[in-house]
Structure formats: structure tokens, C-alpha cells
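In: Pasting the sequence and the predicted model now:
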Amino acid sequence: MMRTHYCGQLNPSLADQEITLCGWVHRRRDHGGVIFLDIRDREGLAQVVFDPDREETFNKADRVRSEFVVKVTGKVRPRPEGAVNPNMASGAIEVLGYELEVLSQAETPPFPLDEYSDVGEETRLRYRFIDLRRPEMAAKLKLRSKITSSVRRFLDDNDFLDVETPILTRATPEGARDYLVPSRTHPGTFFALPQSPQLFKQLLMISGFDRYYQIAKCFRDEDLRADRQPEFTQIDIETSFMDEQDIMGLTEGMIRQLFKEVLDVELGDFPRMPFSEAMQRYGSDKPDLRIPLELVDVEDQLADVEFKVFSGPAKDPKGRVAALRVPGGASMPRKQIDDYTKYVGIYGAKGLAYIKVNERAKGVEGLQSPIVKFIPEDNLQVILDRVGAEDGDIIFFGADKARIVSEALGALRIKLGHDLELLTCEWAPLWVVDFPMFEEDDEGRLSALHHPFTAPQCSPEDLKSNPATALSRAYDMVLNGTELGGGSIRIHRRDMQQAVFEILGIGAEEQQEKFGFLLDALKYGAPPHGGLAFGLDRLVMLITGASSIREVIAFPKTQSAACVMTQAPGTVDAKALRELNIRLREQPKVE
């Protein structure tokens, strides 16, 4: 062993012992003829003191620079009065350095590590191996490891088996685009990288494994919105002979234990909320319950007003008019209202009507708003009563297609909650249940809201006669407005699976070609089964308080799905392409 201890493990109980440390020079300071080196390793920092008495060692310490890799032997001693550093795990002691060996020299790093400097993410990702030396980055990855250990332990204790499923598989319709891998041995054909282990985990249930889990890599070639990665990790779980309540109870237990072990936080109740209620009250299928604001429907009061902006959507069966009351918001300056109007525009809203409630007792006179003149006073009073308006409030309105109103006001609700510091607690978990089976696009085509293997709450006959209103046996766990994981009871009968495929417009031939193996498996005794998958990256992000999932992934991709450190994706030489029977239509641009 080169070392006897990690830097962060040193403490006063080791006083007067001789120890050996290995690590990086975090910072170097000269103080009145004495040299101090802070040595850093995975577990923390330790201060080593070199004095001129040991001339050879002192001269070596004098030549050492930041990020040199060194081995130090010395004696642990308490720090002098007044020199104790409470911010450091080993801050009560220091090491008197006897010997110093430089194992590796370092050039000046592209950004300093001994103090935080905002160097821009591109540089940090380009030199990720250096970025990860920063104690705050190392702490996030260590916590990630602690989280996966806790999850594995819980699932192992509950008789789950860890089974790996293939990475080279075939393309299936899961919503996003597949990453394709050309096959050399079967010319002209392609493997796909899995978007999730969905079908394999169902087949494992059909094989009788009863309880399966895997911390699985998944791949999606999607246009990257705010916080998505082309490859991500999920905690994948599937069980047999358990219903929704059992699965939700079990995984809720797992998340509770995780928060207790990792953060020492007791999560409160996990309320259950139907999808329809979540959309109506919060405009989101993953509501952030820390924020007390709610959307209130008011179209019944505005259907007959002459103001077409309101009456149009109020009369449209697919329209919605909703109000959002912000307590104490009447003091909001015009510029801020304009900013919020711009913000809801991102979600397709054409504007943001508002009423400032200055003094309700004065009736219409006590209201300040460009829209009051269009609304009869009786209707106004009903609206104000319904939202619970009080003096000093502002009420925002959204009127448009239901989806746009829900998205725009739902997003505004979150933004206001943070801007005005309205959060009522630190953690607010819940389950969203009773999702629709299908969603309709503008052309009236149906697609699966979760995936086509989700069981409906009705019989195949009822499903075929009313597909648009059918509810599924799906459930999502939500925490602080982030979906932690989602799952469902799966279809375990062939007739039901075929009914769903038919509704989705997948004909008998395509069913056989793409899902023949699943339909075959369902013929040979499939148990009732279900499961869910948690997004590990997102879970770690929430627990560490990171601002992006890129902060909790060791080597993430950028927004354009590239790795600036390894320069991936890269070009391939002509010979390799020939072997794969691939000819490029466009030559890649060299950056």
C-alpha cells in the first residue's frame, strides 16, 4: 500500500502517529519560512506543514505546484490554538511533513480548483477529468454511489433479482427515436439501442422470475430539450402477482428509506391524485405541491361575454378559461407583468389577462384591469369569490385550447412560486394515478400516453368502443414538480394486447413483425405483472440540489448530444464503412 490513510479521514485520535498520504496538491502557501501544502484526495483535504529543518524535503516542497501528485509521510499533530478549520473534516489537525515524493508533475490547470471560478460549462466538460477533481463535483458522484447502494440493498432485501438485459436489440416504438447500430454480419440490417428494457423485463416475468431489477442504461435519440441526455440511467423494476397498490407501496418504501439513509429526511405522506385533478388544479401531470397556488376554472362565467378572447375558448369543448390567484400580487409593477406575459408566450399563450384587486368592498371601482369592462359585475363577483380573492391580490387568466392554458398557467404557477418565495415545505411527494390510456393529436390520431403495453382499467370490448375516455392502470411518482418515476400494470392477456395495437393502428402483419415474440409469450401462461422505472439522474439531481442532470453524471453529453472531451461522435474510415455496407450521403463537416 502506498498510503496508510485518506486525507479526509485524519482526526485528533491519530495524534503523534506517523502516516502516509497520497493525493494532489490543492494549494500551496508560504508563511514566514514555513510551507503549507493542502493535499487533496477522494475523501477530502489535509494540511501538511514543511519546516526548513528538514532541508531536502523543504526544498522539494518549495518546488511543488498545484495539481502535482505527491506522496507525503509525516506525523499527525493537533493544530495550534486559533488555527483550527471547522470547514474541513481534518481541520483540527495537521501533518508535520518528513518525506515528500513527487509522483507526477502537472501543468497549470485550465481553471483553478482551489477556489470556485465560473469558467463556463464548455471548458468544464472539455476538461471533465479535472472538473471532477473539484470537491463539490466529487461529492455529487459519491452521493450518487450511496444512492444506488441504498436502492440495491432495499431491492435485494425484498427478494428482487438483478438481471441484465441486452443493449443490442431491435427497434420498438417507444416514443423517441432509436439509436441504430449497423450489423456487419447481416448486411443492410440494424440493431437498436434500448430506450428502456421494457419488453425484456416483461418476458422475465413470463419466465417466472417474479421480482426483477436493474440499474439500466437507456438511450434516446431525441431533440434535446432543457435537461435530457441521449443516454441516461434508470432504476428498472418489474414484479409479478402484485397490483398497483402493492407496487406503489413497495417503491414508496424504497424512496422513503433512501431519503432517510442519504439525507436523514422523513418524507411525509404520498397523496394520490388523479391525472384529471392534477391537470385541472395545477395544469401539470407532475404538480409541485410545495407551491400553494391553484388554477380555477371560470369558463361558465365567461361563455356569454362579448370579449371573444374569453367567450371563444369558454364555448369550445376543447377550450379552457382558468384563473390563477396570487396572494399579495397587486403590488407587482407593470414591467413584471409584461415579463410574465412573455414567459407564458413560450407555452403558446397569446397573452396574459389580469385583474388587480385593490379594494373588493368598492366593487368594480376597487379593481384595476384592462378586462373588467368586458365582464358583467355579477359574473365578476362569482369569479372573485371562486378564486378566494382578497385585497392586494392579482388574478391572472388564461384562455385558449385546454392544453395551452394548462401548460402556460401551470408553468407560470411554478415561476411565481419561486419568484415570490411561496414554497411551503422542502419536499412534497405524491402519486399521480388514473392516466388516460391514449392521447389524441390534432389530426385525431391516438397514441399511447405511457406505452402500448400498459393495461387499461376496462375490458377489451369497452376499450374498443370508447378508447378516447379509457383510463389506464398507470402511476407516476412525483417529487417537487419532477417526475421521479413512472410505471403501470402491464397487459398479460393476448386479446387485450392485440386490442391496444389495433386502436393504435398497428395491423396484424406489423404486430407479428415487431412484437411477434411478445404475442407468442403471452400465449404460454403470462402472470399478471407490473413495474416502474425511476430516472436515477433526476433523483440524484434532486437529492444533491444540483441545477442540472449534467452535474450528477460523470461524463455527460452537451445540449447537442456530443462529448466535447472525447470529441464523440466521430468519423469512421472508409474501410470500416465498407465492411458495414454503408455509404454516406453527406460527408461530415470537420469542426
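Out: Thanks, I have the structure now. Numbers count the residues shown, from 1 in each chain.
In: Going by C-alpha atoms from here, please, whenever you check contacts or count neighbours.
Out: Fine.
In: what about residue 328, how many neighbours?
Out: Number of residues near residue 328 (other CA atoms under 10 Å) recorded here: 17.
In: Who are the contact partners of it?
Out: By CA atoms under 8 Å, 6 or more residues apart in numbering, the residues touching residue 328 are 391, 392, 393, 394.
In: Could you dump these into TSV with secondary structure and neighbour count added?
Out: Converted to TSV, the contacts of residue 328 look like this (DSSP: H, G, I helix; E, B strand; the rest coil; neighbours: other CA atoms under 10 Å):
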residue	secondary structure	neighbour count
391	coil	17
392	coil	17
393	strand	21
394	strand	24
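In: where's residue 522, which helix or strand?
Out: helix 508-523 (DSSP states H and E).
In: Could you identify the helix or strand that succeeds that helix?
Out: By DSSP H and E, the next helix or strand past helix 508-523 is strand 529-535.
In: So which residues make contact with that following strand?
Out: With CA under 8 Å, 6+ apart, strand 529-535 has contacts from 202, 205, 232-244, 247, 484-492.
In: What subset of those is buried?
Out: Buried by 16 or more other CA atoms under 10 Å: 202, 205, 232-240, 242-244, 247, 484-492, out of those.
In: what's the burial count for residue 72?
Out: 22.
In: what's the answer for residue 95, then?
Out: Around residue 95 there are 28 residues (other CA under 10 Å).
In: ok, it to residue 19 distance?
Out: 9 Å (CA to CA, to the nearest Å).
In: can you list residues touching both of those two?
Out: 74, 75, 76.
In: and which of those is nearest residue 100?
Out: residue 74 (8.9 Å; CA to CA).
In: Looking at the shared contacts of residue 95 and residue 19, state which has the most neighbours.
Out: residue 76 (23 neighbours).
In: would you say that residue is within a strand?
Out: Yes. Counting by DSSP: H, G, I helix; E, B strand; the rest coil, residue 76 is found in a strand.
In: how near is it to residue 219?
Out: For residue 76 relative to residue 219 (CA to CA), the value is 49 Å.
In: Could you do residue 423 as well?
Out: Counting by CA to CA, the gap from residue 423 to residue 219 is 35 Å.
In: Does anything pack onto the longest helix along the chain? Which helices or strands?
Out: As assigned by DSSP state H, the longest helix anywhere in the chain is helix 135-157. If contacts are counted by 3 or more CA pairs under 8 Å, 6 or more residues apart in numbering; DSSP states H and E, helix 135-157 sits against helix 244-263, helix 536-544.
In: and the comparison structure, right after this:
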Amino acid sequence: MTDLLGDMKRTHSCIELGDSHIGQDVVLMGWVQHRRDHGGVIFVDLRDREGITQIVFDPSFSANVHEKAQEIRSEYVLGIKGKVSARPDDMVNPRMTTGAIEVLVDELRIFSRAKTPAFQIEDRVDASETIRLQYRYLDLRRTQLKNNILARHKTTMTVRNYLDAQGFVDIETPFLTKSTPEGARDYLVPSRVNQGDFYALPQSPQLFKQLLMISGFDRYYQIVKCFRDEDLRADRQPEFTQIDMELSFVDEHQVMEISEGLIKAIFKKVLDLDFPEPFPSMTWAEAMDRFGLDRPDLRFGLELKNVSDIVANADFKVFASVVKNGGLVKAINVKGCADFTRKQIDELTEFAAVYRAKGLAWIKIKDDQWQSPIAKFFSDDEKEALKKRLDLEPGDIVFFVADQPKITNEALGQLRNELARRLGLIDDSEFKFTWITHFPMFEYDETEKRYQALHHPFTAPTESDLDKLETTPLEVNSRAYDLVLNGVEIGGGSIRIHDSKLQQRVLKCLGIGEEEAKEKFGFLLEALTFGAPPHGGLAFGLDRLVMLLCREDSIRNVIAFPKTQKATCLMTQAPSKAAAAQLQELAIKTVKPLD
């Protein structure tokens, strides 16, 4: 078999050459980024993973090679031998790392010819995402995506080095496992050997990492694929990657300290940024009160203010009735924006409606005059109280949402973020972290008429609240904690329940009886009876973290081969129909999709 490389062995990457290499013979290999023919001399920008070097085919230097180079086109794969030469002074390109030199080619090998790509391999590509996902292998040649994937590599290597130094052991857990309720739909995998039975792809390694603590491994980590069959958006994929870790004999502060150290190490390695101070922290209750969301963006102000007490007896019955029925009235003061047009206000009202707000009340402050359809319903004392609490000044506009607490907080919290985007209040170069702690243990699902775990059912309740589990479960706080960066939850964890009886009490609160608990979690409950250490952990979303590191707005831009928002792969055309013989082996019969 002929060796296409022959004696041509690459000596340098396409970013290494500089003044110190002038006069040396070198071998480069890569793709043709651009080809230019200037009066018989052919200039080619040769690209590899590291960068670009200009190579030159000059007939006066090598006529035969120059003739062969006539056929070169964009994205051809080349190997060249040549001599490094200084560029003429008027042709130096200071924007290129190798812009002071070029390589005069005296041997050329064309390893592969290329069709015209579906789009130009440039960072400022104007092709649709659909086309770029269809030809993802071409899209990954672009510098932007290539650098994102390299940043991801740096991130994962930093994780491994840091956690190894902290005494963690990298242990793999199964992909084919038992379906357990963890908040999202499972991906089911039929078993051929055990026909009629199904495996589930793990939503997380939660139960296995707890079992590893019971096994005595003390500190575990894994960079692991997880799977959730749920509706997608920019920061979700059906398969995603977690930096997963679990520790024994620790409290929440120790877990948070190690996790914070990991994040600081990643930012130092990938972006050369230092964060010398400890990350700030706030309780879930404080985050909801000030920002309406448990993942607050701290890069700007626009904090929410609770005005329920002020408007409880106002003549504006919408506000008064909401308060009377246990609801919440909150407001946000947008300083200096009293010139918002009615069209802008209507757009913001429509935005709030997406989050189930039934309306968006507003008041403009102009020369100490209140301009609003609702201004007449407030007494002078109520106006004065609102003015003081909201710091109202001429030129401001204030928006109100009145509804049940969950809707009020979500709608106004999301409106806060939208206003910051529209008004340019966000500094994209900033990274603002905060820990969120003391989450509620449960929330009540009005649809299913039962309690649900706010995180997951293995989270430990705060010890001081244990006596409330059976009587007032909504007053129970958990030992959970999330790390939020720029309004995005990048990681979350908790101290786990390590006592079998307490675990059964929590499951009972969730409406999971003894028999159901044994069926779904029997192996964990039994393991807890064999001596389980106090333990806790945290999982970071690797995709989200790298997205923020790369200042991207979608995790699809930091995953090599992502799915679309409909969970399809446009490149491989997955998912696809299974062959009849395969279905027969699995004892599966397909039916028409439900409407």
C-alpha cells in the first residue's frame, strides 16, 4: 500500500513559524483557507487546528510545483515542503501570528480534493444554523467553534487535574440502568434479552454516586453524559454533560469551598482570570425577594420591591384583592425611562404575559406628576410610601405585577432581565457569581395535587425543620445549594439523606408509599441500612459553563455534534426508523403517533 505521506513528516504547526525560522526548511500540512493568484505567483493561506501560515508558489522558485498548484482550491488538504522567508516590509500582516513570514514551496502533495463547501469557512458566516448543523464537520473548521471546543478541552483537563489533586477518584457509572422518577422523562432502551423490559438512560448518576459513598470511596467524580427527554431550548440538549462529584464526611460549606476552588481554577486556565475573593452568597428567600428568580444576574441593578403592604387597602381593587387572597404585588423602578412609548410598554406587557402575568401596570413620574391609568386610585399617603420604597424621581417609570407569588416573581424577574438587555445595562465582559442556599425542601404541584421535591428526593432537610415534615412540609428548608453565574445556574447540589428511615419519611411526603419506594428505590434504601456516611455533592453543567466561558448564547455552540431544538441530528438524520427485523427481535410493535 502506497504511503501518501512518503518521507513528508510535519515539522511545525501553522502558527509556530516566525523570524527565528527564516532560512529553515519546514513541512506543513493543512487545509486551504484562501487562494490568490497575483500575476503568476500563487499565495495560499494554509490552515490547521492551531492557525494559519501563508505559503507561496513562485514559478521562479519551483516551476513544476507552481504548475501543480494551479489546481488548488479552497478546503483542499495539502502537505508542503518549503523554505521560511521574511515577507517584504509592505506585505507584513500584523493581524496574523505568522504575519512576518511566508513559506516558499518546493514540494507539494495534494492529499484530498474538496467540493465547494455549503458555506464559507469563515467566522462571519451568513449560513443558517440548519445548514451549519447539517454540515457540522465543516462548521467545526471555523475558528470560533474550533476555539470553543478547545476551551472545552481545557476545562475538562483542568477539572481532572484539580479534582485528582483534591483526592477524588474518577469512577464510571452505568448508562443502562433502572428508570427512577427524577423530574424529567427518561429515555427508555428496550432489552432484547429480557423482552418486554426496559433500561433507562440516566438523568444523572445520583443514586450511583451515593452508593459509591456507602461503598467507602469517600471522594468520587465523573465527567458524564446524562439524558433527559424534555422540551429543548438554547441551554438544553437531550444529552448533556455533567461534572459530577460526591464527598463523604462533609457539610455544605466544605462542598461549596471545593466546588468554588474548581471554578476558579477553570477560569484561570481558560481565560486567565483571577477571582481572589470568596463568591458571595444569599438565601433562596433573599434571591426571590430581590430578583424574583433563584438564579439572579448580578451584573446590573433593577431590583424588585415588595409593595404588597402599601397597596393592600388601595382603591385599586386589582392590587388589593390580590393581597387579600394571599398574592404578591411587586414593582421595579426603571430609572430615567419615563419616555418609554406606549408601543414599548405594550411590548413589555406581552413579554410579561409569556410568564403568565395577567397584566403589567405602570406609572410614569414626570415633574412630580404621576402619569398612569392607575395613578388616581392611590391616596397621597400611599403615593408617598411608594415614592420612598421605590426611590421614585422625575424621569422614572415603574412597572407592577400582581398575582400569586410564583407568577409575580417569575414574570417580574424575567422582565428585569429583559429590561437590562433592551437598555444595554449588561456588561458582557463581567462574570458575577453567587451561591444560593437554604432552598425550600418541597413545592406544591397544583396540577397533580401533591408535593414535589424542589431539587430531588434525596436532598437532606435542614435538621431544625425535621419535625415539620409531616405537618407543614412547605416550611421545611433543605440543605441544597446552587452556584449561579450571570443569571445562569451552572451547578447545584446538596447534602444527601444518609438515614434510611428519614429517606422513607421524605418519600412519604412526596406521596411515594412503602411499596412504591421499595420498587423504585429499594436498592438505595437497603444500602442505607448498611452504614452510610454523611455525604453530599454537586454537579456542574459542563455545557452551560463552557458556553459562558466562550461568551456564547447557546450550548449548541460548545458541543461538537449537538441536536436541534426538536432533538434531531441534521447531519446523521437521527433519530430514524428501526428495521422490522430489529423491532421483531425486541418484541416491539410501533403504532401511529398520538395527535
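Out: Looks like it arrived, so ask away. Computed from a prediction, not measured in an experiment: that's the story for all the values here.
In: residues touching residue 441 of structure 1, list them.
Out: Residue 441 of structure 1 touches residue 447, counting by CA under 8 Å, 6+ apart.
In: Distance of it relative to residue 562 of structure 1?
Out: 31 Å.
In: Show me where the stretch 1-150 of structure 2 has its helices.
Out: Listed in chain order, the helices of the stretch 1-150 of structure 2 (DSSP state H, counting those that start in this stretch) span 63-68, 129-134, 136-139, 143-165.
In: tell me what whichever helix or strand comes after the last one is packed against?
Out: Following helix 143-165 of structure 2 in sequence order, the next helix or strand is strand 169-170 (DSSP H and E). Secondary structure elements in contact with strand 169-170 of structure 2, counted by 3+ CA pairs under 8 Å, 6+ apart, are strand 219-227.
In: any residues touching the strand it packs on, and which ones?
Out: Contacts for strand 219-227 of structure 2 (CA under 8 Å, 6+ apart): 156, 163, 167-172, 186-187, 201-205, 209, 212-213, 238-248.
In: counterpart of stretch 517-527 of structure 2 in structure 1, which residues?
Out: With TM-score structural alignment applied, stretch 517-527 of structure 2 matches the range 511-521 in structure 1.
In: That stretch vs structure 2, mean deviation?
Out: Relative to the matching residues in structure 2, stretch 511-521 of structure 1 has an average distance of 0.8 Å after the fit, by mean CA distance after the TM-score superposition for structure 1.
In: Now do the buried residues in that stretch.
Out: Quick answer for stretch 511-521 of structure 1 (16+ other CA under 10 Å): 511, 518, 519, 521.
In: Look up the closest residue to the first one, ignoring the ones flanking it.
Out: Counting by CA to CA, 6 or more residues apart in numbering, residue 501 is the residue found nearest to residue 511 of structure 1 once chain neighbours are left out, at 7.3 Å.
In: In three-state terms, label that neighbour for me.
Out: Residue 501 of structure 1 - assigned by three-state DSSP - is helix.
In: wait, isn't residue 272 of structure 1 in contact with residue 429?
Out: No. Using CA atoms under 8 Å, residue 272 of structure 1 is not in contact with residue 429, being 9.6 Å away.
In: Which residue numbers in structure 1 does stretch 391-409 of structure 2 align to?
Out: Taking TM-score structural alignment, stretch 391-409 of structure 2 hits residues 388-406 over in structure 1.
In: for stretch 154-170 of structure 2, same thing?
Out: Stretch 154-170 of structure 2 maps onto residues 146-162 of structure 1, going by TM-score structural alignment.
In: Contacts for that stretch next, please.
Out: So stretch 146-162 of structure 1 is contacted by 209, 210, 211, 212, 213, 214, 254, 257, 258, 261, 262, 540 (CA under 8 Å, 6+ apart).
In: which residue lines up with the fourth one in structure 2?
Out: For residue 212 of structure 1, the aligned position in structure 2 is residue 220, judged by TM-score structural alignment.
In: Okay, its match and residue 163 of structure 2: tell me how far apart.
Out: Residue 220 of structure 2 is 9 Å from residue 163 of structure 2, by CA to CA.
In: Run through the residues that contact the alignment partner in structure 2 of residue 105 of structure 1.
Out: Mapped onto structure 2 by TM-score structural alignment, residue 105 of structure 1 lines up with residue 113. Neighbour list for residue 113 of structure 2: 73, 75, 76, 77 [criterion: CA under 8 Å, 6+ apart].
In: before we move on, back to that, just checking, the residue nearest to residue 511 of structure 1 touches residue 454?
Out: No. Counting by CA under 8 Å, residue 501 of structure 1 stays clear of residue 454, with 11.2 Å between them.
In: neighbour-wise, which of those two wins?
Out: Under the neighbour definition other CA under 10 Å, residue 501 of structure 1 and residue 454 were set side by side, and residue 454 has more, 22 against 19.
In: where's the aligned residue in structure 2 for the more buried one relative to residue 328 of structure 2, distance?
Out: In structure 2, the residue matched to residue 454 of structure 1 (TM-score structural alignment) is residue 459. For residue 459 of structure 2, the distance to residue 328 of structure 2 (CA to CA) stands at 29 Å.
In: Around residue 114 of structure 1, count how many other residues there are.
Out: 15.
In: need the contact list for it.
Out: Contacts of residue 114 of structure 1 by CA under 8 Å, 6+ apart are 26, 27.
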